[in-house]
Structures are given as C-alpha cells and as structure tokens.
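Participant: model this:
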Amino acid sequence: MKLDQFEAWSKRIASWSKAYLAGLRRRPVRAQGEPGDVLAALPASAPENAEDFETIFADFERLVPDAMTHWQHPRFFAYFPANAAPVSMLAEQLANTIAAQCMLWQTSPAATEMETRMVDWLRQAMGLPQGIRGTIHDTASTATLAALLTMRERALDWAGNREGLSGQPRLRIYSSAEGHSSIDKAAWIAGIGQDNLVKVASTGPLDGMDQAALRAAIAEDRAAGYKPAGLVIVTGGTSVGAMDPVAELIAIAREEGLYTHVDAAWAGSAMICEEFRHYWAGAEGADSIVFNPHKWLGAQFECSVQFLANPEAQVKTLGLRPDYLETLGQSDIVNYSEWTIPLGRRFRALKLWFLMRGYGLEGLRDRIRNHVAWAKDAAYEISTIDGLAIVTEPRLSLFSFAAQDDAATEALLQRINDDGRTYLTQTRHKGRFVIRFQIGPFECTREDVMTAVKAVRELHSTATS
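Facilitator: Now for the predicted structure:
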C-alpha cells in the first residue's frame, strides 16, 4: 500500500469507526455466533499474491463485527470494562503511526519522559504521597508477576536470579481468598508454586481478608520452616468487589517483614474521587500498587500503572543492561524496560496524556460517580423483583444478585445474554451461583443501566409466569 492509499483508507476507516461506535446500541452486546463460525469462513492458507485492500476491508466488514462481543457497548456490564475513550483511540492511532519500540530512553525520549510525568499525574490525582514513582505495564497480571518476582528475590537476597531456586528456602506468599487468578498464575511463573500461595479466608461485610487468620498462617508457616515473603492485598476483587482492610494488613506485613502489593486493578480508578478512598485507606504504605486505567478510567487497552514506594527492589529484580542496551554517556538514565518484564515496550503514556487533558480529572470523576450512583439504583430496582435477591450490595459500581436457586440463576443469566440487550457474567459467592452486574462503560447512561434492569425483570418474569 502506497502512502496516498494509506491516507484515503485511514479516512474511510475513521468514518467506519464513527458509524460503528454510534450504532453500538443497536447491536446485541455479546457475540451471537457459534464456535467455529469464523474459522470456517477463513481460507485454510495465506494468499500467494497481494489482494486488493477493497476486498480485504469488505471481508473484515462481513466477518468481524458481528462475530465480536462489543466491549465498548454502553450496556456491557460483564467482567470489568476495557474502556476506550475516543480521545484515547486517537492517541493510539498516533502511537501506532510512530510505531516506536520504547525499550530505552534513547529509543524513545518522549515516551520515557511522558511515562514519568503521567504516572506522577495519576499519583497526585489518586491522593498518593510525593516520592512514590511507577511505571506502565500492559496489564495488571504482568504488574502482579513483577511484584511477586520482587517478593521472591527480596526474600532470597536476590539469590534466586543468581543461583536458581533449587535448594533455596520454601517461600510463602499470602493473598485473600478473593484474590484474582493472576496472583495464582504469577506464583506459578515465579517458581513459587501454587501450594505456596496461601489463600486467607475473607470475612465481614466487605469480604476482606481475615487478619487473625493471616497472622495464624504466617506463624504456622514459620514454625514449619517456611519463609514468608510477601502479601497481596485486594481492593475491589473481581468476583464481588471484595475490599481488604489495607492499612491493617500492611501493618501486619511490616511486623513480619513482608513485601506488600495492592491489587486495585479495577477499583483503583475510583480513587481519583476523594470520597471513595476509604476503600483503600493505608494504601500509601504499600510497597507496590497496581491499577488499570484501561478499565474504568477510559485509557484504551492495554494500560496498567504500577506505583512503587521504592523502585530499587523491582529494578534490582528485573533490570538487565548488556552493552548493546547502554545509552553512552548517560549511565543514570531511566529505562523503564528495567522496571518491567518485557524488553519491548509500547508508547502507552500518550493515551494517558490525551485522556486526562481531553476530559480533565473532573470529567473523569463525574463518570465514576455516576456509575456508582447508578449501581445503587440498579441494585434497588432488582431487589424489588419477586424471586430475585441482592447477594452482595454495591461495592462502588459492582453488585451481585441471584434467583431462588443455582439452576434458576444460571438459566436466567443464559436468557439475559441470549437476549442481547445487555451482557452480565457469573461468579460464586460463598458457594452460591450469582450474577454479577458491574457498571463501567465509558459512554453508558442511566437509561442504559435501566434498560438492562428492564431486561432482567422481563426475562425473569417470563420464566416464572
């Protein structure tokens, strides 16, 4: 493709994108096809000769949009959002055009220095103290892995990287039973092992980690000859929005010499609103915090920010600077590839710059406050439906509900998602099958939320009439 064709097609794709976003409310939220439909429509082998782009784009229109679950749909109330504010999309277009590999300062000075500034803008916006620094990862899963690797190396005095794990003390990591599966996977990849990830029971109205149970687990492990290394604290668990008592857990960790990581992947965005910061009171004392601007804040996926009280331990764990990656004459330069796992890095800070300037912090706060208020409204409306009950009250914009038994709840969820007006997902809470309702789409309105509630009401009534 020549540059003049590139320009023309860029304009055409921009027009298509506008129409797609404007028409999302007319589409079913969840993909309606069957497994294998797209695969069967794709040729078994690549073409030997170039094809006309008109043909390629026509095939895209024919095959792709109707076979996608529409994550930007204003009634996508499943999982957590992967929002893409329009201004963030434009930043991504520019980053894609420049197409830099931002591994070092010298390969991308603007990307490196903008990352430093954007992380600090977010630190200030979230009420964290001066001196905390950070970096941008692809996802919270990667940031959590970086934190667990740091826990491992710190506990072993960095002997793991040097000598391997064979013959080293058996490490223990502690996490809430409400922690995300990415913590489990990080324990696997870090060589710590699933059996050494101790999941502490949750308790109380917010399903937070039981402090007495944590103390008992640490004492038991020390008596057995294990080496406690770190604690993962949850703010806004994926299942039902569990909130650990952050300050109290950090105090225990300090007493025990444990490295702390706060997983606030979803809920962290709400901390730009001062009135929600009680949910993670004490987080400023953590060694590491992760949150995903690509969830609730509107930065296009992927964009995960990790704050570090002192980056030195993580850089010592992950940093590697062979001769061919040196920046000559600049030995103390910041290269964020030494703070993160991959060497290769995208220009992710650009979309944060565009986003915060394009909406302003107050504009972003308004959206989050609306979503929290609408979640309370939706939970109340569902609580008035005969045969349905709220199982977990709204934690920020997430709540759960259920029918009279698991079978009825599962059948209702299937009807809701087949209907297409909204998309909800399931989890289990204390052994009970429940439906999660999480409000977070960047462009949703209260009417969208009430449309989803109406669908729940109608589809439940149809089954019980």
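Participant: Going by C-alpha atoms from here, please, whenever you check contacts or count neighbours.
Facilitator: Fine.
Participant: residues contacting residue 95?
Facilitator: 347-348, 350 (CA atoms under 8 Å, 6 or more residues apart in numbering).
Participant: Against residue 410, how distant is it?
Facilitator: Residue 95 sits 43 Å away from residue 410 when distances are taken as CA to CA, to the nearest Å.
Participant: how many neighbours does residue 48 have?
Facilitator: 6 (other CA atoms under 10 Å).
Participant: Which stretches in the protein count as strands?
Facilitator: Using DSSP state E, the strands found in the chain span residues 133-137, 171-176, 197-200, 202-203, 208-209, 227-234, 259-263, 288-291, 304-308, 389-395, 398-402, 425-429, 432-438.
Participant: Show me what the fifth one packs onto, helices and strands only.
Facilitator: Looking back up the chat, that one is strand 208-209. Where contact means 3 or more CA pairs under 8 Å, 6 or more residues apart in numbering; DSSP states H and E, strand 208-209 is packed against strand 202-203.
Participant: From the chain's centre, how far out is the strand it packs on? Work that out for me.
Facilitator: 23 Å (CA atoms, centre = their mean, to the nearest Å).
Participant: residues in contact with it?
Facilitator: So strand 202-203 is contacted by 176-178, 208-210 (CA under 8 Å, 6+ apart).
Participant: Now show me the structure for the sequence below, then we'll compare the two:
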Amino acid sequence: MNAAQFRKHGKEVIDAIADYYENLDNISPVPNVKSGYLYKLVPDEAPENPESFETVKADIETKIMPGMTHWQSGNFFAWYPSSSSFPSIIGDMYSSMFSIVGFSWISSLAATELETVVMDWLGKLLGLDKRFLAINEDGTENKGGGAIQTTASGAMVTMIATARDRFLESLTMQQAIGEDDVARLRPRFVAYFSDQTHSSGEKAANVIGCKARILPSNDDFSLTKEVLMAAVEQDKKSGLIPFFVCGTFGTTNTAAIDDIPGIADVAADNNMWLHIDAAYAGGALVCPEFRPLASGIERADSISINAHKWLLTNFDCSALWVADSTHLVNSMGIRREYLPRVKGDTSFVKDYRDWQIPLGRRFRALKLWFVMRMYGASGIRAHIREHVIQAKWLEERLLADGRFEIMAPVVFGLVVFRIKPTALSEHDRADKDVINKANIDLAELINNEGRVFILSTMLKGKVALRATIGAVHGSLKNVEVLLTVLQKHFAAAINHELVIKDANDNDSSLPCIPSFFTDV
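Facilitator: Okay, the predicted model is just below:
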C-alpha cells in the first residue's frame, strides 16, 4: 500500500469507525456465535500473495464483527468501562504514525517530555498531592512524577517489585546483610490485600515470589486499619516480613473504598510501601466533590489510575505516580552499552524504561494530551458527573420497584443490586441457594436476550448483579433499556424459567453465551 492508497483507504476506515459508533445501539453488545467460530472462517495459513484492502475490509465486516463484544455500546454494563473517544483515537493515530520505541529521553525527546507534562496535568486535575508531580511550582525538578503504564496490573507488579527492593536496600544498610541473606529473606516477605482487592495484587505477589496475605473486608467491603494491623503483628511474630500493602479506592466488585488513612498509619509504623489502586474510581477525583472520599492517598508511595477506564482515553493508558522516583529507578533500571545515558546537564531528562518492567513503550501520552485539550477539565468533569447521575437514577428506580435491594452504596457509576428475598415465594425465600440461583438466572435471561450485557458476582455468599454505567457513547436511554429488560425477565427468574438458547437454534437474535456468574 503506497501513500496514495493509504490516503484513500484511510478515509474509508475513518468513515467506517464513525458509522460504527453512530450505530452501536442497534448492535447486540454480545456476539451470537459459538467458540471456535472463526477458525472455520479463515484459512489455515497466511496468504502467499498480497490481498486487496477491499478483501480484508470485507472480512472485518463478515468474520470479525460477528464475534466482537462491543465494549463501547451504551448497552454494555458488564465490566468497568473501556473508554473510547474520537480525540483519543486521533491521538492514537498520530502515535501509530510516529511508531517510536520511547524507552529513553534520547530515543524520543518530545515523547518523553510530553509524558512528563501530561502526567503532571492529570495529577493536578485529580488533585493529587504535590509530592507526586515531576515539576515543582518554581520550575525545578521534583522527586515524584508519573509514567504511563499499560494497565493497573502492570503498575501493581512494578510497584510490588520496587517495594521489595526498597525494603531489601534498607535492610542491607541497617544490618549489612549479604546476597545469601537476601535470597533467604525474600520468601518471608509478605504483601497485604483485602478479599476485594483486584486479582492483580495476588498475581503480582506470585510474580515476584513473595507471600500474599488476603484479609477479610468488613460489611462495607472495605479493608480496615484494625484487620491489617492485627495481621501484620501476627506475621511479624511468625518471623515474616511485612513490606507492602495495597489500599483500593473503588474496588472491582462494589466500588468500595478502603480505610486509606488507617492503612497509611499501619504502613508508616512498619516501613511498608503503600500502593493505592484507584484504577476505576480514581477518575472521579477530577470532580472536587469526590476528593474527601480519597482522604489519605496523599500519604501513599504510589497511586495508579486507569485513564482508559473513565477518563475518555482509549486502552491502554494506565497512569502511575510515585512520590519518590528514586526507588522505582533503582529497582527497574538496568544498564547496557546500547542504552546510553545523556551526558552533561540531565535536568528533566527521564528514561522511562526505568519506570516500568518492559524496555519498549508506545507514545501513549499523545492520546491523553488530545483528550485533555479537546475536552478540557470542564468536559471531563461533566462526563464523570453524568454517569453518576445515571447510576443514581437506576438506584432510585430499582428501590421504587420494590423487588430489588441495593447491595453497596452507589457513589460512582456502579450499581450493585439483587432480587429481594421477600420477592420470592415464601418457600423459596428461606433457601439461600434458591435466592442466589434466581439472581444468576436473571443475569442469564438478560444476557440471552442480547439487548444489554450485565454481570453477576458473589458478595459474602450472596449473588448480586453489577450494572456499570460509563460508556462514553451511552446515555440515560440505555440505562432505561436496562431497567426495562430487568423488569421484563424478573418473573421468569424467580419462577425458574431459564432456557438457554443455542447458537444453532432458529432464533438467531439470541446470543449464545456462557454463564456470566463471575468473581470479576
């Protein structure tokens, strides 16, 4: 494809993208295919000779599109949103145009410096403490700063490894331990998470080879100071070494907020690294009215927020800030002769390869830059507030219906609810398993119809449904559709009338999907 052909076909792709977004509400958010469908539609090997753009484009429409789950649909209420906006798409296009591997300042000066700038922009927009910024008010360089990671999971691994290395360094300085001692001590390191922490916490502990202590959350699904403090003291008596704790601002299951001030106290008393996972709800901090809920995060060592969840930026774009980048660079930095350092004045020179696990990195700052400039702070705040309004609307309607109960406070864009036990027959309401099955069946009935997509989850032995409101291209009309579908299938759910449709059935309007009971 030459430049002239690219110009022509690129415009066609832009039109196709615009058409897609304009027609999303007319497409089922979940596909109507069986697993393995695509293997039967594509060749076993790549083509020997070139194929035309028209042929490939046709296959997108006839082979790929039928198997897509449409995360950008306003009728997608399953997981937390994966943002997409036209300014972000344009920024991504420019990033693809440059196609840099921005591992250091010298490998792409503008990419590095723009990332430093936009991460400070975003940090200020979120109201983060000044210690997390890269540039001080007087224009001098600060110890803190931010770097864009792929996901919050990647940020978690990066921070837990950094925390381990910082702790080992402090032990080495205090006790003059050697390499053999380090190898002996590492398996005794303990990282702390609640039973509501994202799965990335436990995975990160597995990756670096430390113990993961999963602590019970309270009735509000939050980790408390008292529970953490008791676990730390118990582990220290057992000869273990507490070094890391994750506090969550907006858990996956319920958007609960941990006792961050209390957790910060325990972390400070025990020289533990405090990481705040605010992947979803952290985006709400652009609105000043939500900031009191995040009291204590200014005491953290690191904070991660996924701009690709609620901040209008296409996946992947996970923002990670540290209060002192020295520990991060010491942990992640590796020297090689083919990775030269800048000589002379190195003020404001950042080699972001030392702020992450991979060496290579894309020019992700461009799409965040486009979003922040073309929406402005006011537009981003309006985007967040509108989803909160819609979530509150759904909560009010469910309560007014009388047959549902809200399982967790509706603070952001997540509504967690279930069928009230009293809405079942007197015989059924006495059986916990029957109540749970009615809620599972309700989710499956909804998903089998195919108009909306929702998930069920488990909260302390009770099955509940999660409706996440956050689609960039959605509106209150989509939430109204969700409520209508909920009420439509209510009777069938409590009367055990679930019928699973197969993709080979004649009714092709129903998607063939598995059970969506999940731990999210």
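Participant: TM-score for this pair?
Facilitator: For this chain pair, the superposition-based TM-score is 0.95 by TM-score structural alignment, normalised by the length of the first structure; 461 aligned residues with a CA RMSD of 1.8 Å.
Participant: one step back: among the contacts of residue 95 of the first structure, which are in helices?
Facilitator: Of these, the ones assigned to helices by DSSP state H are residue 350.
Participant: Of all pairs in the contacts of strand 202-203 of the first structure, which one is the farthest apart?
Facilitator: 178 and 210 (11.3 Å; CA to CA).
Participant: Between these two, tell me which one has more neighbours.
Facilitator: residue 178 (26 against 18).
Participant: Spit out the contact partners of the aligned residue in the second structure for residue 147 of the first structure.
Facilitator: Using TM-score structural alignment, the partner of residue 147 of the first structure in the second structure is residue 159. Neighbour list for residue 159 of the second structure: 275, 302, 328 [criterion: CA under 8 Å, 6+ apart].
Participant: I'd like these written out as JSON lines, with neighbour count and distance to residue 217 of the second structure added.
Facilitator: As requested, those are exported to JSON lines (neighbours: other CA atoms under 10 Å; distance: CA to CA, whole Å):
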{"residue": "275", "neighbour count": "27", "distance to residue 217 of the second structure": "17"}
{"residue": "302", "neighbour count": "28", "distance to residue 217 of the second structure": "22"}
{"residue": "328", "neighbour count": "22", "distance to residue 217 of the second structure": "30"}
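Participant: List the contacts of the residue most central in space within the second structure.
Facilitator: Taking CA atoms, centre = their mean, the centroid of the second structure lies closest to residue 279, which sits 4.8 Å from it. Shown in contact with residue 279 of the second structure (CA under 8 Å, 6+ apart): 152, 249-250, 304-307, 309, 318.
Participant: Mind doing that once more with 7 Å?
Facilitator: 152, 304-306 (CA atoms under 7 Å, 6 or more residues apart in numbering).
Participant: If we ignore the residues flanking it in sequence, what's nearest it?
Facilitator: Nearest non-adjacent residue to residue 279 of the second structure, counting by CA to CA, 6 or more residues apart in numbering: residue 305, 4.0 Å away.
Participant: what's the answer for residue 391 of the first structure, then?
Facilitator: Counting by CA to CA, 6+ apart, the residue nearest residue 391 of the first structure is residue 401, at 4.9 Å.
Participant: what about the counterpart of residue 294 of the second structure in the first structure, neighbour count?
Facilitator: Residue pairing (TM-score structural alignment): residue 294 of the second structure is matched to residue 280 of the first structure. Counted with other CA under 10 Å, residues neighbouring residue 280 of the first structure total 22.
Participant: What's the separation between residue 280 of the first structure and residue 309 of the first structure?
Facilitator: 16 Å.
Participant: Could you do residue 5 of the first structure as well?
Facilitator: From residue 5 of the first structure to residue 309 of the first structure the distance is 49 Å (CA to CA).
Participant: The two: who's more crowded?
Facilitator: Between residue 5 of the first structure and residue 309, counted using other CA under 10 Å, residue 309 has the larger neighbour count: 18 against 11.
Participant: what residue of the second structure takes the place of the more buried one?
Facilitator: Alignment of residue 309 of the first structure against the second structure is given by TM-score structural alignment, with residue 323 as its counterpart.
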